[in-house]
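>>> need a structure here:
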Amino acid sequence: MSPSETPEVVLHDLRAGDGLPLVLVHGFPLDHRMWDEVARFLPDGLAVVAPDAPGFGDALLTESEPSIEGIADAVAEALAARGVERAVVAGMSMGGYVALALAERHPGLVAALGLVDTKSVADAPEARDNRLRIADEAERTGSVAPVRGMREALLGETSRATRPDLVAEVGAWIEEQRPEAVAWAQRAMASRPDRTAVLAAYGGPVSVVVGVEDELTPIEQAEHLVESSHDASEAALVLVPDAGHLAAVEEPEHVAGALARLHARVTR
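All right, here's what the predicted structure looks like:
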């Protein structure tokens, strides 16, 4: 396969339903399973679809160029193959980068935009360099060791202190990922541009969700998303207590409620 071709994603149906689907894009270094509990708390009859990004979960890693844009195009292509022309799109962290890229490259697809524990700005130079270092190390060692510590970093202080089972589960998910996918995704994220202007131009409903204990993309980043939205007065900011960067896993009912309200803004 040529590196210029669209990478592969695999769509998973988390809930069956009719009408406008909700597409949930996972964060790094996880897969679609991080949305399982959120899907359980969503309203009956709402179709919920979650892709696995290239190399993660059930998606194969091709020789495609690492890019967030490539993931977005692959998601749009996979949805189009199912006849889905419009959807509410929500993404967590890396998935939020993909959601913003979808809003830029496939605006007709994105009926509403959910940004969960994510940001619109590009990485600072030192963060970009760290991503590239981790990518090289994951390839060199052939392991996920360079991101193993994320099992704690992704979770909030409350979860780390009181939910060892959740720490273990997140750790198990990370261990199951492919080292080459870790490297690919880190390079994709390192090369992404600032998409604040995309958010400012996007005219659909926007909901920003953030864990109060998120140390990776803290509340200030969420506030920046709201302030940068096309209609900041209409953009919803939802703070999730007792949760960190993985609010969707730590407090799935709370996050599901926010996404259900976002969906209702389009369909009511």
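>>> use CA for all of it now, contacts and neighbours both
OK.
>>> what sits against the residue nearest the centre of the chain?
The C-alpha lying nearest the average C-alpha coordinate of the chain belongs to residue 95 (Cα atoms, centre = their mean; 1.9 Å). Going by Cα atoms under 8 Å, 6 or more residues apart in numbering, residue 95 touches 24, 25, 26, 27, 28.
>>> The fourth one: neighbour count?
Translated: residue 27. Using other Cα atoms under 10 Å, residue 27 is surrounded by 26 other residues.
>>> where along the stretch 51-200 of the chain do the helices fall?
Using DSSP state H, counting those that start in this stretch, the helices found in the stretch 51-200 of the chain span residues 68-81, 94-105, 125-141, 150-153, 157-162, 164-175, 179-190, 196-201.
>>> for comparison, sequence B:
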Amino acid sequence: MSYNDKGHGQPIIFIHGFCESKEMWLAYEDALSPYYRILTPDLPGHGESMWMDEEITLEEVAVILGVWIDELALEKPIVIGHSLGGYVTLALAEIMGDELGGIGLFHSTAFADDQDKINTRNKTLDFVNKHGVEKFVKSFVPPLFQDNPDAELQEKMDYILKLAQKTSFPGLVAFTKAMRDRKDRSNVLSNFKGKKMMIAGQTDTAIKIGDSRQHEKLVDFYFELTGTGHMGMIEREAKCLEVIGKFMDRYVNEKLV
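Just a heads-up that it's a prediction; the model follows:
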């Protein structure tokens, strides 16, 4: 499994989302590594991580990450996941429990897919099998961002699109199925003993804000980004770094001392 590892001290693991890779966290590595040890893995079949199986479950991904955490001897890591990365984070919390120092959901949810979302996943599978990865991501990535991006955001969107095109075909198919078939982990989120954060986008079309707000009572620190879609870590980078910093200062650092 390919990963970046920068800085020293309290480890924070950032897990990317569907059709993304560790490169999306480069600015976070630069900003946070003077204070923390920042680790950003590529999930199987994404970025530079190899694909080894035809099928995979989120539970199996969590086991892979758990072994990786043990191999690196990371103590009480904070795990923050975007979208699919949030689903993986909750699966990891289910098996590791209080071995994790805290968790964060970034435009993600503890709920399972409803029937409409399941139907969308199945349409994705049909489309990808017929047209391939490149054509799919060209239609998939732009709507994740807010409408009418300025020149700076458009440049970032183009970069994320290029990263998405590197996703392997079997990885894309397998993770679509894994997301479709995942179980509800709201009890995992509720019962997790470490500190918990959620960042949501008010105009997110992938994770509806109404669903996000149902998580507010389940976490210690909940924050909504106004005028922001599904890619808040890109659209509102400075604000997201500020929110993560507040979460670490208010909740995690004090608890871990």
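>>> How close are the two chains, by TM-score?
Remark: TM-score between the superposed chains equals 0.90 [TM-score structural alignment, normalised by the length of structure 2]; 253 aligned residues with a Cα RMSD of 2.0 Å.
>>> Now secondary structure and distance to residue 181 of structure 1 too, for the contacts of residue 95 of structure 1, in TSV please.
Shown next, in TSV, are the contacts of residue 95 of structure 1 (DSSP: H, G, I helix; E, B strand; the rest coil; distance: Cα to Cα, whole Å):
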residue	secondary structure	distance to residue 181 of structure 1
24	strand	19
25	strand	16
26	coil	14
27	coil	13
28	coil	10
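>>> what's in contact with the host helix or strand of residue 14 of structure 1?
Using DSSP states H and E, the element containing residue 14 of structure 1 is strand 10-15. Strand 10-15 of structure 1 is touched from outside by 32, 36, 39-40, 45-53, 58-59, 78, with contacts defined as Cα under 8 Å, 6+ apart.
>>> Widest-spaced pair of these?
Farthest-apart pair in the contacts of strand 10-15 of structure 1 is 45 and 59; separation 26.6 Å (Cα to Cα).
>>> Tell me who's in contact with the closest residue to residue 8 of structure 2 other than its chain neighbours.
Spatial nearest neighbour of residue 8 of structure 2, chain neighbours left out: residue 37 (4.2 Å); criterion: Cα to Cα, 6 or more residues apart in numbering. Residues in contact with residue 37 of structure 2 (Cα under 8 Å, 6+ apart) are 5, 6, 7, 8, 9, 10, 11, 12.
>>> rerun that using 6 Å as the cut-off
Contacts for residue 37 of structure 2 (Cα atoms under 6 Å, 6 or more residues apart in numbering) come out as 6, 7, 8, 9, 10, 11.
>>> What lines up with the third one in structure 1?
Yep, that's residue 8 of structure 2 we're talking about. Using TM-score structural alignment as the criterion, residue 8 of structure 2 maps onto residue 17 of structure 1.
>>> give me the number of residues near residue 141 of structure 2?
Neighbour count for residue 141 of structure 2, taken as other Cα under 10 Å: 19.
>>> quick one: stretch 94-108 of structure 2 aligns where in structure 1?
Against structure 1, stretch 94-108 of structure 2 falls on residues 104-118 (TM-score structural alignment).
>>> Please apply the same query to stretch 182-198 of structure 2.
Aligned by TM-score structural alignment, stretch 182-198 of structure 2 falls on residues 192-208 of structure 1.
>>> Narrow the contacts of strand 10-15 of structure 1 to just the buried residues.
By neighbour count, with 16 or more other Cα atoms under 10 Å, the contacts of strand 10-15 of structure 1 hold 32, 36, 39, 46-53, 58-59, 78 as buried.
>>> just to revisit the earlier point, does the match of residue 8 of structure 2 touch residue 46 like I think?
Yes: under the criterion of Cα atoms under 6 Å, residue 17 of structure 1 makes contact with residue 46 at 4.7 Å.
>>> Just give the number of residues close to the nearest residue in space to residue 199 of structure 1 that is not next to it in sequence.
Take residue 199 of structure 1 and drop its neighbours on the chain: the residue closest to it by Cα to Cα, 6+ apart is residue 229, 5.4 Å away. Counted with other Cα under 10 Å, residues neighbouring residue 229 of structure 1 total 25.
>>> Ok, residue 127 of structure 1 next?
Residue 127 of structure 1 sits with 12 neighbouring residues when counted by other Cα under 10 Å.
>>> Give the aligned equivalent of it in structure 2.
Residue correspondence to structure 2 (TM-score structural alignment): residue 127 of structure 1 is matched to residue 117.
>>> so what corresponds to residue 90 of structure 1 in structure 2?
Checking TM-score structural alignment: residue 90 of structure 1 goes with residue 80.
>>> Now do residue 54 of structure 1 against residue 177 of structure 1, distance only.
For residue 54 of structure 1, the distance to residue 177 of structure 1 (Cα to Cα, to the nearest Å) stands at 11 Å.
>>> on that earlier part again, farthest-apart pair in the contacts of residue 37 of structure 2, please.
The largest separation in the contacts of residue 37 of structure 2, counting by Cα to Cα, is between 6 and 10 at 11.4 Å.
>>> who's more crowded, those two?
A side-by-side neighbour count of residue 6 of structure 2 and residue 10, using other Cα under 10 Å, places residue 10 first with 19 against 15.
>>> I figured the more buried one hits residue 38, correct?
No: using Cα under 6 Å, residue 10 of structure 2 is not in contact with residue 38, being 8.4 Å away.
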